[in-house]
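Q: Here is a sequence with its predicted model. Questions after.
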Amino acid sequence: MSEENPICSAKGCRADAVWVLAWNNPKLHTPERRKTWLACDEHREHLSRFLDVRSFLKDVVTLADWQERERGA
């Protein structure tokens, strides 16, 4: 996630990302692995629901909080 102005991961959306949705597919990834999707305010709920229905969603945090975590790691 090194883009200067990250954008939403929703198909066709070009809005600035505000949220990070951390997820994991247990059939493909080790339990500690986290993949990420970015979301704008408009698509956060839709993308979260998509991942949650599949039991993939692990965490939803603001982009600023996620970046702070990454700097501290």
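A: Great, that's in hand.
Q: okay, CA-based contacts and neighbour counts for the rest of this
A: OK.
Q: does the most centrally placed residue in the chain sit in a helix, a strand or a coil?
A: By Cα atoms, centre = their mean, the chain has its centre lying nearest to L21, at 2.4 Å. Taken by DSSP: H, G, I helix; E, B strand; the rest coil, the conformation at L21 corresponds to strand.
Q: how much space between it and W37?
A: For L21, the distance to W37 equals 5 Å [Cα to Cα, to the nearest Å].
Q: same thing with R54?
A: From R54 across to W37, the span is 15 Å (Cα to Cα).
Q: thinking again about what came up before, residues contacting the residue nearest to the centre of the chain?
A: L21 makes contacts with 36-39, 48, 57-61, as judged by Cα atoms under 8 Å, 6 or more residues apart in numbering.
Q: Alongside the first one, take a look at this:
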Amino acid sequence: MNIFNLGGGAGGTTGPDSAAMCSRKACRADAAWQLLWNNPKIHTPERRKVWLACGEHRDWLEDYLQTRGLWKETIPLDAAPTPGGNS
């Protein structure tokens, strides 16, 4: 059993045939948005972590990050993340 691949797929990687899924717990919908965030306590200011969101959970995930002072920006899934973006 691979503990890093609990969601299925081949080795936890996403290939050209697999769709990006929403990061909301238990949601398996296709993602449409990238929520870029950063924890200033542990990340350098230019670093961006990425959560993916479907249309239904975008607002919920943004609010979660904003409440904690972590949210930086939300961009469409097909847009390139800002430089320095490491997930």
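A: All right, it came through fine. All values derive from a computational prediction rather than experimental measurement.
Q: Let me have the contacts of L21 of the first structure in JSON lines, extended by distance to E3 of the first structure.
A: What follows is the contacts of L21 of the first structure, written out as JSON lines (distance: Cα to Cα, whole Å):
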{"residue": "T36", "distance to E3 of the first structure": "14"}
{"residue": "W37", "distance to E3 of the first structure": "13"}
{"residue": "L38", "distance to E3 of the first structure": "11"}
{"residue": "A39", "distance to E3 of the first structure": "14"}
{"residue": "S48", "distance to E3 of the first structure": "22"}
{"residue": "L57", "distance to E3 of the first structure": "23"}
{"residue": "K58", "distance to E3 of the first structure": "23"}
{"residue": "D59", "distance to E3 of the first structure": "21"}
{"residue": "V60", "distance to E3 of the first structure": "19"}
{"residue": "V61", "distance to E3 of the first structure": "18"}
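Q: So which of those are in strands?
A: Using DSSP state E, the subset of these located in strands is 36-39, 57-61.
Q: Tell me the one of these nearest E4 of the first structure?
A: Here the nearest of those to E4 of the first structure, counting by Cα to Cα, is L38; it sits at 13.3 Å.
Q: what residues are up against the residue mapped onto the closest one from the second structure?
A: Per TM-score structural alignment, the equivalent position to L38 of the first structure in the second structure is L52. For L52 of the second structure, the contacting residues are 20-23, 31-35, 77, by Cα under 8 Å, 6+ apart.
Q: Check A29 of the second structure too.
A: A29 of the second structure makes contact with 21-22, 54, according to Cα under 8 Å, 6+ apart.
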